[in-house]
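how would this look folded up:
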Amino acid sequence: MRKAVLFIISLTLSTIAFGQINQNQNLTNNWRFGGGLGLSFGNDSYFGFNISPSIGYMVSTNLEVGGIAGYQHLSNNYYKRNLFNVGPYINFFPIENIFVRANYVYYTGKETYRTKNLQYETISESYNVEESALWLGAGYQTSGPIKFQVGAMYNVLYKDNDTGIFSSGFQPFMGVSVGL
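Here you go, the predicted structure:
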């Protein structure tokens, strides 16, 4: 619930900030800049932060190609993860505001687990992380120079009972983009 409230506040603030853009500007520019931002809090001093800027180019009226890069930090009393990711995406618009997305992402970083032994000493074990994901999904995008996106994707490389970085193959997404 907190994630949703923080996301809605972020979207509202970005809408107000970009509301100052001249509405008579040339909308034929095909470049788009956008992405997502997230914060989360929880039990056991849980804190999460992620940022994922993106840049895309409208090749035609119904095809956008681009790239995404990102950073994610998760931590609590027992665990810490820092991940970087990068990858290309393709959005195809069969209907004006509805799109189908394919997004390959490569993740790399480090996970650290903290435990206490019988003498109550803290023991840390760190592991390097590398994983690939191929996200396929669909979503809705608003019209105008500032576009809000919402949708869902599934990682077709996800395997149940795998020790990878994902607890599920399903991932909802929300974001905003602005014409450059």
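
When you work out contacts or count neighbours from here on, use the C-alpha atoms and nothing else.
Noted.

for this structure, what spans make up the helices?
2-18 (DSSP state H).

what ranges do the strands span in it?
Remark: strands assigned in the chain by DSSP state E are 31-42, 46-60, 63-75, 79-95, 98-116, 122-141, 146-155, 170-179.

Redo these as CSV? Include distance to residue 8.
Below are the strands of the chain laid out as CSV (distance: least, CA to CA, whole Å):
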stretch, distance to residue 8
strand 31-42, 10
strand 46-60, 15
strand 63-75, 20
strand 79-95, 24
strand 98-116, 21
strand 122-141, 16
strand 146-155, 11
strand 170-179, 10
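
The structure of the following sequence is requested for comparison with the preceding one:
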Amino acid sequence: MKSIILTFLTKFYSLLFFLFVSNLVFSQEQPQETNFWQKVRFGGGVGLGFGNDYFSGTLAPGAIYNFNEMFAAGLGVQVSYTDQKHFYTSTIYGASVIGLFNPIEQIQLSLEVEQLRVNREYELYNTATASFKDNFWATALFVGAGYRTQNVTFGARYNLLQDNSKNIYSNGFMPFVRVYF
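Below is the predicted model:
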């Protein structure tokens, strides 16, 4: 019995000694710190349109966090203003949350929820008294797919909530170019 206990203690202390020595050897290396900001990428969109008595401008910055090579998620904001003199004015602002999945490097799948506040005003041409105001919240749920090359993705997305009567998009299907640096 005494030899069994002695064998056990010898092996136990040998294991402790090995763990202690290996810890000293590996502790000399600097640990790799994961910096949050190294995994964040910024991007967004800018839109500008103008014509005869017409102006439209959009600014939509965004940021994503890369969890790994396959998964990323992020936030975006959007501000848009449109003015067609003597007929229509709108101000749209809101935010979105996006999830990205890259099953392979060139393919990007996305799911995005967008919540926008829409303020529109219509006025009849040459009448100061006839006007119509429409203010509402618009929600969109987009599923998308695209071809990705480095920082740019070309693709299309579809709004699953397109049939909602309070919608600002004329069509559920939309092409996109997504850029994150």
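
would you list the strands of the first structure in CSV and tack on distance to residue 17 of the first structure and mean neighbour count?
Compiled in CSV, those are given as follows (distance: least, CA to CA, whole Å; neighbours: other CA atoms under 10 Å):
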stretch, distance to residue 17 of the first structure, mean neighbour count
strand 31-42, 14, 17
strand 46-60, 17, 17
strand 63-75, 23, 18
strand 79-95, 26, 18
strand 98-116, 26, 17
strand 122-141, 19, 16
strand 146-155, 11, 19
strand 170-179, 12, 17
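
Of all those, which one is nearest residue 2 of the first structure?
Between residue 2 of the first structure and these, the tightest spacing by CA to CA is seen for strand 31-42, at 6.8 Å.

how close does the closest one sit to the second structure?
With mean CA distance after the TM-score superposition for the first structure, strand 31-42 of the first structure departs from the second structure by a mean of 1.1 Å once superposed.

Give me the contacts around that strand.
2-3, 6-7, 46-58, 68, 174-180 (CA atoms under 8 Å, 6 or more residues apart in numbering).

ditto for stretch 141-148 of the second structure
Here stretch 141-148 of the second structure has contacts from 105-114, 153-161, using CA under 8 Å, 6+ apart.

That stretch maps to which residues in the first structure?
Alignment of stretch 141-148 of the second structure against the first structure: residues 134-141, by TM-score structural alignment.

Counterpart of residue 102 of the second structure over in the first structure?
By TM-score structural alignment, residue 102 of the second structure lines up with residue 93.

so who does that match touch?
By CA under 8 Å, 6+ apart, residue 93 of the first structure lies in contact with 62, 63, 99, 100.

Looking at the residues you listed, spot the one nearest residue 15 of the first structure.
Nearest member of the contacts of residue 93 of the first structure to residue 15 of the first structure, counting by CA to CA, is residue 99, at 21.8 Å.

what's the closest non-adjacent residue to that closest one?
Computed as CA to CA, 6 or more residues apart in numbering, the closest residue to residue 99 of the first structure that is not its neighbour in sequence is residue 93, at 4.3 Å.

Over to residue 105 of the second structure?
Excluding the flanking residues, the one nearest residue 105 of the second structure by CA to CA, 6+ apart is residue 148, at 7.1 Å.

Repeat that for residue 110 of the first structure.
Counting by CA to CA, 6+ apart, the residue nearest residue 110 of the first structure is residue 128, at 4.5 Å.

ok, now residue 98 of the first structure?
Nearest to residue 98 of the first structure is residue 140, by CA to CA, 6+ apart, at 4.7 Å.
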